[in-house]
Structure formats: structure tokens, C-alpha cells
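Engineer: Any chance you can model this:
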Amino acid sequence: MVYYVSDDDHPENYSLHGQLSRSLLALRCLKHLDLSQNYLLGDAKAMPGFLGSVQSLTYLNLSITDFHGLVPPQLGNLSILVQLDIQGNIYGDYQYSKDISWLTRLRSLEHLNMCWVDLTGVADWVHTVGALPNLAVLISFCCGLTVPSSFVHHNLTVLEELDLSGNQFSSPGYTQLVRGVTSLKSLRLAGCRLSGTFANKLGNLTLLENFDFGFNNVDGMIPGALKTMCNLKSLDLTGNNISTDIKEVIDSIPSCSWKNLQQLILDGANITGTTLQFVSNLTSVNILQVSHNKLSGSVPMEIGVLANITYLDLRHNNLSDSVPAEIGTLTKLTHLDLGNNTSSGVITEDHLIGLMILKYIDFSDNNLEVIIDSHFVPPFKLQSACLSSCRLGPKFHKWLQWQKGIRELMISDTGLVDRPDWFWTTFAEVTWLDISLNQLSGDLPINLEFMSVVTLLMQSNLLAGLIPKLPSTIKLFDISRNFLNGFVEDLGAQNLQVAVLFSNVISLTIPTSICRL
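Structural biologist: Predicted coordinates:
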């Protein structure tokens, strides 16, 4: 039986700590060893070479373990290894290797992940990995790799997944390397400073299902090679200066792939156009991201045909007119972001009633008015709601009171004129709370200290009385431009980093507890 314990946000809370022991060598039948996301550095802090003596291993995962220094060449003794994952830690010290010829002894290897391992000094990596006859997955983003100026022969005839993102390539040999791997189903080349002419030479990759070409130097064009990719399920051209109409972008995707396409990501690609009606052709899409572009017009009613969509991001465009109620029929949607547009009109319960598993909603910085029936009980439990600059007031909406587990709530400048005594208990679990630029009145509650808030923005309201004891979690506290007249003696807030208190009517003595922060 295998037990796996992790915490993606704070892995140190659940990770193993200590040092790897040579007693592992006594486990002569050990086949599967996963020590990922643990802190087993010991005094040496380097990956221990004795792991190469556990020769029964077929699976070894040491990813994100924060090992430093040289990757031990003794790993080449694991002759029956099928999967090797030694991904480094982007936030920690780095691992490196100047010679990876030891990999050629791993003849059974099918999966190799060396992300964030510094391979800057390795000139013959293409020849090395090309000598692995069974290699199906190669993941080596941000390794400092270069490619020889001339073509290097390789035998990567069964390679299906190749991720070389974050390596800076410019030589012609790189084009030949990728074009020669016709078995590819997944190709990720994000942030490699490649031109659009490179992408045009990939037309023979007809089996490709996932293509990530984001953050490259595609200027004023769409890679023509897309026309041959009938099996596409995911396309990412984020951060390229495509500079063309959205209709041309969609027309460049072969119609034979429309029913297969599940992810279309075009953020920040300088795309223009006045219609999003193309969505009616993409009935299998579950992720649609076209944020930070120059799209205009309205969100079409055809958006309702996207029955499989889970993630919809159209923020930071010039979309106008009303938001169609058909959005409320997208029952699988978890993330809805229409923020920073010029949409107008009214959001009603019809826009929300079918969003059964919604977790994130952003209508902020539009010209929208939110009018929800007071008897409406939302079917979802939000983690984040961004409604700033929408018209919510004058009273708090009752549907918000159902969101007791929400972690982020941003409702600044929403026309609220209220005294919500229930507010602080209902949203006790919130970590980011922005209720600034409203006309909220009354005293701050004495139970404020029991909230989980980290960032609390309440500036420019009508709040009065004393500043009570603050939560131990709080780091940023802005209550400027109110009518507060003093503090309690013990302010708490031992983790407070920023306190903005100007433009109040504080006349009482500032407590010594502030000086200890």
C-alpha cells in the first residue's frame, strides 16, 4: 500500500524531514520509490549517490526535494529504471550536471523529467537522450539547453511527449530535432524565443494533440502548420504578438479538430475582432482563455452551447453590451472571469442559477448592476468573488450570505450603504477582503480577531469607534478615511506588515502594542 501526503500550498507542513539513510540498500526488492516534495537534504544537501545501488528500482521520483549540487552519475546504474523524475525546485538552490552520458545506460527508461536541473554545460544532450530506445516522455524545461547548429541524428521514434519550454533556442538544428519526432502527441515550447517561421515547419506532426507555443516571437502571423493538426486537443499561443482578427485565428485551426479541441488559450496575443460567435463550433472546449486582448462586441448567446466548459476567461478586453443569461446554463463552469471590460446591463439570478460548481467569479470593473432576488439560494460555494465597481447597493445581497467558506471577497466601490453586523462572522474564513470605497457604517466588532484575514481593505467608509484587536494572520490593514477614534490596548496582529490609518479622528493614546509590531 502507498501513502502519499502533500500540501500544495505549504508542502513543508506535511513533508518528511531528515536525511536519507543507506539502510534503503537493504530493501533489495524495492521497485517504486517516491520521495517527492520532502526535505531530506541532510548535511551534504546533495542527492545521495548510493541511490544508484538500489538496482531493483523501476520508478524513482525525487522531484522538488530541494537537493543541491551535482546530480550523481551513479543513477546510471539503475539499469531497469522505467521512470526517473529529478525535477528541481524553482524556489530553492539548483541541481546541475555537466555530463549526462550516464543516462545512456538506462535502456529501459520511458519517462525522464529533469526540469530546473542546470544542464548549461551539456552539449551532447540530443545524442544522449536519442540513445534511449524506449523514451516516450522527455520533460526538460528551464534547463539551459542549447541545440547544435547542425542536425544530430537521434532515434526518438517512440517519443510522445516533449517539453523543452524555457530553453533559449535559435539554431536551425532545433527545427530539425523537433520535426524528426513524428510520433509526438504533446509538444511544449513556451518561452523559447522561437519565430513563427519555426512553427510553420511542424506540419508533419500530424499526431499532435497538445501544442504549447506561448511566449515566443510570433509577430503578425498564425503558424500555418496548425492546418495539418487534426488531432489537436489543446492549443496555447499566449503572449505572442499575433496581431490579427479572432476569426482568422479560428480559421487557422483545422475544422477537423474543432470537435476534439478541449483547451484554447490565447491570452495576451494582441487579437482583435468583434465577435466570439465562433464558440458554437467548439462544443468540446472545457478551457477558453482569451484575456488581455482587444476583442470588442458582446459575449454571444451562443456561449450556452459550451456544455463542457469549466474555465472561461475573457477579462481585459473591450467587450460591451449585456452579458447573456445563457452563461447561467454552463453547469460545469468553475471559473468565470469577465472582469475589466465595458459590459453593461443587469446580472440577475438567471446568470447564476445553473452554475452548480462555480468557485471563482469576476465581474469587476464593468458597468454592470447586480440585482438578485432576495429569495435566491445559489447552488454554488464560491472561493473567490470579485465584484468591485459593479452596482450592488445599497444593501448587502442575501445570496452573498450563503458564501460562508469564501476566501477572497472584493466588493469595493459597489454603492453599499449598510451596517452589516452579520458580516464579520459569515466571512470569518476570508483571507483577502476588500470593502473599500463604500458607505459602510457602525463599529468594528470585537470578534474581528477571530477572522482568518491576511489582507483587509476598508478605507473610505463611515466606520467609527475603536480599532479592536486584530487577527494574528493579518499582514495588510488599511482603514484610512474613516471616523475611528482610537485603539484597544492590545492590538494583537503580530504578523502585521502594513497599517494605513490616516484621515481618521484618532485622539486617544496610541497603545504600546503598536510599537512591538
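Engineer: from here on, contacts and neighbour counts on C-alpha atoms
Structural biologist: Noted.
Engineer: Hmm, Leu437 is touching Ser460, no?
Structural biologist: Yes - the pair Leu437 and Ser460 passes the contact test of CA atoms under 8 Å, sitting 4.8 Å apart.
Engineer: Mind listing the shared neighbours of those two?
Structural biologist: Counting by CA atoms under 8 Å, 6 or more residues apart in numbering, Leu437 and Ser460 have no shared contacts at all.
Engineer: neighbours around Cys515, how many?
Structural biologist: Cys515: 7 surrounding residues under other CA atoms under 10 Å.
Engineer: try Val498
Structural biologist: Neighbourhood size, Val498 [other CA under 10 Å]: 12.
Engineer: separation between it and Pro172?
Structural biologist: 52 Å (CA to CA, to the nearest Å).
Engineer: At which residues are the strands of the stretch 301-450 of the chain located?
Structural biologist: Ranges of strands in the stretch 301-450 of the chain, per DSSP state E, counting those that start in this stretch, are 311-313, 335-337, 344-347, 360-362, 367-370, 384-386, 408-410, 432-434, 441-443.
Engineer: Would you convert the ones you listed into TSV that also reports distance to Trp422 and mean neighbour count?
Structural biologist: Shown next, in TSV, are those (distance: least, CA to CA, whole Å; neighbours: other CA atoms under 10 Å):
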stretch	distance to Trp422	mean neighbour count
strand 311-313	32	20
strand 335-337	27	20
strand 344-347	24	18
strand 360-362	23	20
strand 367-370	21	20
strand 384-386	18	21
strand 408-410	15	21
strand 432-434	15	19
strand 441-443	12	17
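Engineer: To Thr425, which of those lies closest?
Structural biologist: Thr425 lies closest, by CA to CA, to one member of those: strand 432-434, at 13.1 Å.
Engineer: can you pull out the helices in the protein?
Structural biologist: Counting by DSSP state H, the chain has helices at residues 125-129, 172-179, 196-199, 246-252, 423-426, 512-515.
Engineer: residues touching Leu330, list them.
Structural biologist: Gly304, Leu306, Ala307, Asn308, Ile309, Gly354, Leu355.
Engineer: what's the closest non-adjacent residue to the fifth one?
Structural biologist: Leaving aside its sequence neighbours, Ile309 sits nearest to Asn286 (CA to CA, 6 or more residues apart in numbering; 3.6 Å).
Engineer: residues contacting the one you found?
Structural biologist: Gln262, Gln263, Leu306, Asn308, Ile309, Thr310, Tyr311.
Engineer: go on, Val305?
Structural biologist: Contacts of Val305 by CA under 8 Å, 6+ apart are Val279, Ser280, Thr283.
Engineer: same thing but at 6 Å, please
Structural biologist: By CA atoms under 6 Å, 6 or more residues apart in numbering, the contact set of Val305 is empty.
Engineer: The structure of the following sequence is requested for comparison with the preceding one:
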Amino acid sequence: MLGARFPRSSASHPARAKLEQGNGSPFSSNSSNSNPSCIEIERKALVEFKKGLTDPSGRLSSWVGNDCCTWMGVGCSNQTGNVVSLDLRNRFQCFDNSSCLGGEVSNQIMGDISELVGGLVECSNSSLEELWLGDNQVSGQLPDYSLAHLQNLRYLILPINLISGPIPPSIGSSLKLEILKLSYNQMNGSIPDSVGKLANLNSLILEYNYWEGVLSQNHLQGLTKLQSFTISSLNKSLIFNISHEWVPPFSLTYITIHSCQLGPRFPAWLSNQKQLSDITLTDVAISNTIPYWLCELSPHIFWLDLSANRIHEMLPNSLVFPSAFLVDFSFNRLEGSLPFLA
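Structural biologist: The predicted structure follows:
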């Protein structure tokens, strides 16, 4: 028997949708108030940034006038007028490119994100806290120099774009970072060790890129607040090298690892993750039997996808899923019946 897959519903994964879209920015934008208007050097930086973008649907048509704090997607501090949030997520799918923003993210032409961030960094004491550019067609590489100065950055959310290149080592300077979301891009290279310095990080979302090299416990040891972790390598060139004796300092609720070299054994470091309810370990070369800790977790699991591995022998009777939305053991080497369906 190859395995089994039984979703409780044909709907898509609700938790994944939330991870990809993110929560709304707490900073108000496109609002009128009597607080200080935006700083002129920052307004000019935004104007130059706009020049480097294509905007076929006119999403940035409000970017005129002297007060950039009233522009769509721009959030300012009520106390200082500094731009603290830039939220240009595409709320629609980019099927025909009509609602997508395009442009370079590297130091190439005026209006790129390096120029924007550089202006904010040099002229406003690194005030930027949130940068949202998800689901557009933004390209180029993340700028190393500017990131090193974004020491107030809390959300860096750039999924579903065309960003390439590695994660700059300077990411470790953004010690206030809570969410790093770079999924569904064309990024490559190894994960820098400096990621492990982000002690306030609670979401590290890196799947659907072309990562390579080795990921070890050194990358994760300092992430004491981590709750959600996703990663994959479309060229299957990322190798996990984590000690079986390692005890993580965090408590995950959500983990997705796929198309990486994680096996042949189940990762022992997940055995103390008692809050896990969403587990995806697909196409990661696991070739042993179901571990005891997964049986202990199974009554509380909402989503379990272990497909496309080489898990073998019979499933234990203690494996039960009373609350599961989906359980997927397909494309493995299982034997016998499925006890949780009996």
C-alpha cells in the first residue's frame, strides 16, 4: 500500500493562506489627521521609488501632493511624521499583470528599493518598521547596506515576487524583526548564520526558493520566539544538518519543510515541540518509521502532510486524528491498513 490521503474538506489550507497574506498593518495610511505631515526628504524618496515602478492599474495614483502620510499604503508616526510603514501588497492575484507592481529591488536605477530605504535610513533615523510588497512583480536583490541600517524593522514581507539572490548577512542587524517572509521568489544561496540573531522573530517563511548549502542548529538556536517555520528548495540543494540531541529554544505551532534533504530519520528536534498542530514534511527523504512523538501529538494535529517520502512498515494504532483537516501519507512505502480510519 503506497499510503493514504484524506482531506476533511476540499478547501485550501486556511493557515497557509494566513501565512502568505499576513495580517494587516497596525499603522493607519491614506488618512487625514492634524498630526505632523511627512518629512520632505522621505516624500521625495517615495516619489523617486514610484518612478521606478510600473503601475498598470493606478494603485499609486494617490501619491501626489505634499503630505505623503495621506498616500495609499504609507503609514506615518503620529508623533514624528516619519514613514514607518510601506504596505504595497497586491490584494488581487497577478494573473494578467494588470494589478501588479513591477520594478527593481537592487541598486540599479532611481526609484529602486535601495534608494527608498537608503533615504529613510539616512534622513529619518531608520524609522521604517514595516515593509510589505507581497504578490507583485518586484525583482532584483535585497540590498545589503540598507538592511544593515533598518534597526527598527519589524515586518519584512516580500512573498510572491521575482526577487533573486541570497539573504544578505546584514539581516542579523534587524534585531526587532518579528516576521521575515520571502516565500515564492527566485532567491538562492545559503541561509546566513546571522538569521540566528533574530531573537524576536516569530515567523520565518522561506519556502519556494532555490536555497542551497547547509542549514544547522546555529541558524535556529537564537530564535527563542519562533512559532512558524517554512522552507523549501526547488532545486533540492538544501541539506539539514541538525544534531539529534539538539533541543530547540522555541515552541513551534507550524512547520513546513519540503524538497530538502532532511532525512533519513524523522527530525528528533521536533520531539519536544508540544504545540505543533500543523506539520508538513514532504519530499525530504525520510525513510524510517513513524516516531513515538508523532503519535503523542496526533490527537491535536490539524494538518499532517508526510507525502512523497519512504516511510515504511505499518502505522501504529496509537496514531489518531480526531481534529485533523488533512492527513496525507501518500507516496510512501506503508503496509497494512490505516488504523485512524478503522
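Engineer: now structure 2: which of the contacts of Leu330 of structure 1 match?
Structural biologist: Mapping these onto structure 2 (both residues aligned by TM-score structural alignment, their matches' CA atoms under 8 Å) leaves Gly304, Leu306, Ala307, Asn308, Ile309, Gly354, Leu355 still in contact.
Engineer: roughly how far apart are the fourth one and Lys259 of structure 1?
Structural biologist: Look at Asn308 of structure 1 and Lys259 of structure 1: by CA to CA, they are 12 Å apart.
Engineer: which bit of structure 2 covers stretch 384-400 of structure 1?
Structural biologist: With TM-score structural alignment applied, stretch 384-400 of structure 1 matches the range 254-270 in structure 2.
Engineer: Any chance you could list what contacts the matching stretch?
Structural biologist: 228-233, 236, 238-240, 244, 246-247, 276, 278-288.
Engineer: Let's see that with 8 Å instead.
Structural biologist: If you take CA under 8 Å, 6+ apart as the criterion, stretch 254-270 of structure 2 is touched by 207, 227-241, 243-248, 276-288, 290-291.
Engineer: before we move on, the earlier item: mind putting the strands of the stretch 301-450 of structure 1 in TSV, distance to Phe487 of structure 1 included?
Structural biologist: Below are the strands of the stretch 301-450 of structure 1 laid out as TSV (distance: least, CA to CA, whole Å):
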stretch	distance to Phe487 of structure 1
strand 311-313	43
strand 335-337	39
strand 344-347	40
strand 360-362	35
strand 367-370	36
strand 384-386	30
strand 408-410	26
strand 432-434	21
strand 441-443	12
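Engineer: what's the closest of those strands to Asn240 of structure 1?
Structural biologist: That would be strand 311-313 among these, by CA to CA, at 17.5 Å.
Engineer: The closest one corresponds to what range in structure 2?
Structural biologist: Going by TM-score structural alignment, strand 311-313 of structure 1 sits over residues 179-181 in structure 2.
Engineer: Identify the residues contacting Ser322 of structure 1.
Structural biologist: Shown in contact with Ser322 of structure 1 (CA under 8 Å, 6+ apart): Ser298, Val299, Ser343, Ser344, Gly345, Val346.
Engineer: Per the alignment, it pairs with which residue of structure 2?
Structural biologist: In structure 2, the residue paired with Ser322 of structure 1 is Ser190, using TM-score structural alignment.
Engineer: one step back: mean per-residue distance, the match of strand 311-313 of structure 1 versus structure 1.
Structural biologist: Using mean CA distance after the TM-score superposition for structure 1, stretch 179-181 of structure 2 ends up 0.4 Å from its aligned counterpart in structure 1, as a mean over the superposed pairs.
Engineer: Which residues does that stretch contact?
Structural biologist: Applying CA under 8 Å, 6+ apart, the external contacts of stretch 179-181 of structure 2 come out as Arg154, Tyr155, Leu156, Ile157, Leu158, Pro159, Leu201, Asn202, Ser203, Leu204, Ile205, Leu206.
Engineer: Identify, from these, the entry nearest to Phe6 of structure 2.
Structural biologist: Comparing these against Phe6 of structure 2 with CA to CA places Ile205 closest, at 25.9 Å.
Engineer: Pro468 of structure 1 versus the residue mapped onto that closest one from structure 1, what's the distance?
Structural biologist: Ile205 of structure 2 maps onto Asp337 in structure 1 when the alignment is built from TM-score structural alignment. Counting by CA to CA, the gap from Asp337 of structure 1 to Pro468 of structure 1 is 35 Å.
Engineer: got it, and Asn318 of structure 1?
Structural biologist: In terms of CA to CA, Asn318 of structure 1 sits 43 Å off from Pro468 of structure 1.
Engineer: Then Asn231 of structure 1?
Structural biologist: The spacing between Asn231 of structure 1 and Pro468 of structure 1, counted by CA to CA, is 60 Å.
Engineer: Quick one: the helices of structure 1 as JSON lines, columns for distance to Thr275 of structure 1 too.
Structural biologist: Formatted as JSON lines, these follow (distance: least, CA to CA, whole Å):
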{"stretch": "helix 125-129", "distance to Thr275 of structure 1": "45"}
{"stretch": "helix 172-179", "distance to Thr275 of structure 1": "35"}
{"stretch": "helix 196-199", "distance to Thr275 of structure 1": "25"}
{"stretch": "helix 246-252", "distance to Thr275 of structure 1": "8"}
{"stretch": "helix 423-426", "distance to Thr275 of structure 1": "41"}
{"stretch": "helix 512-515", "distance to Thr275 of structure 1": "55"}
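Engineer: residues in contact with Val327 of structure 2?
Structural biologist: Ala4, Arg5, Phe6, Pro7, Trp303, Leu304, Asp305.
Engineer: correction: Gly140 of structure 2
Structural biologist: Contacts of Gly140 of structure 2 (CA under 8 Å, 6+ apart): Glu104, Val105, Ser106, Leu162, Ile163, Ser164, Gly165.
Engineer: Could you identify the residue of structure 1 that aligns with the fourth one?
Structural biologist: Matched across to structure 1, Leu162 of structure 2 falls on Lys294, judged by TM-score structural alignment.
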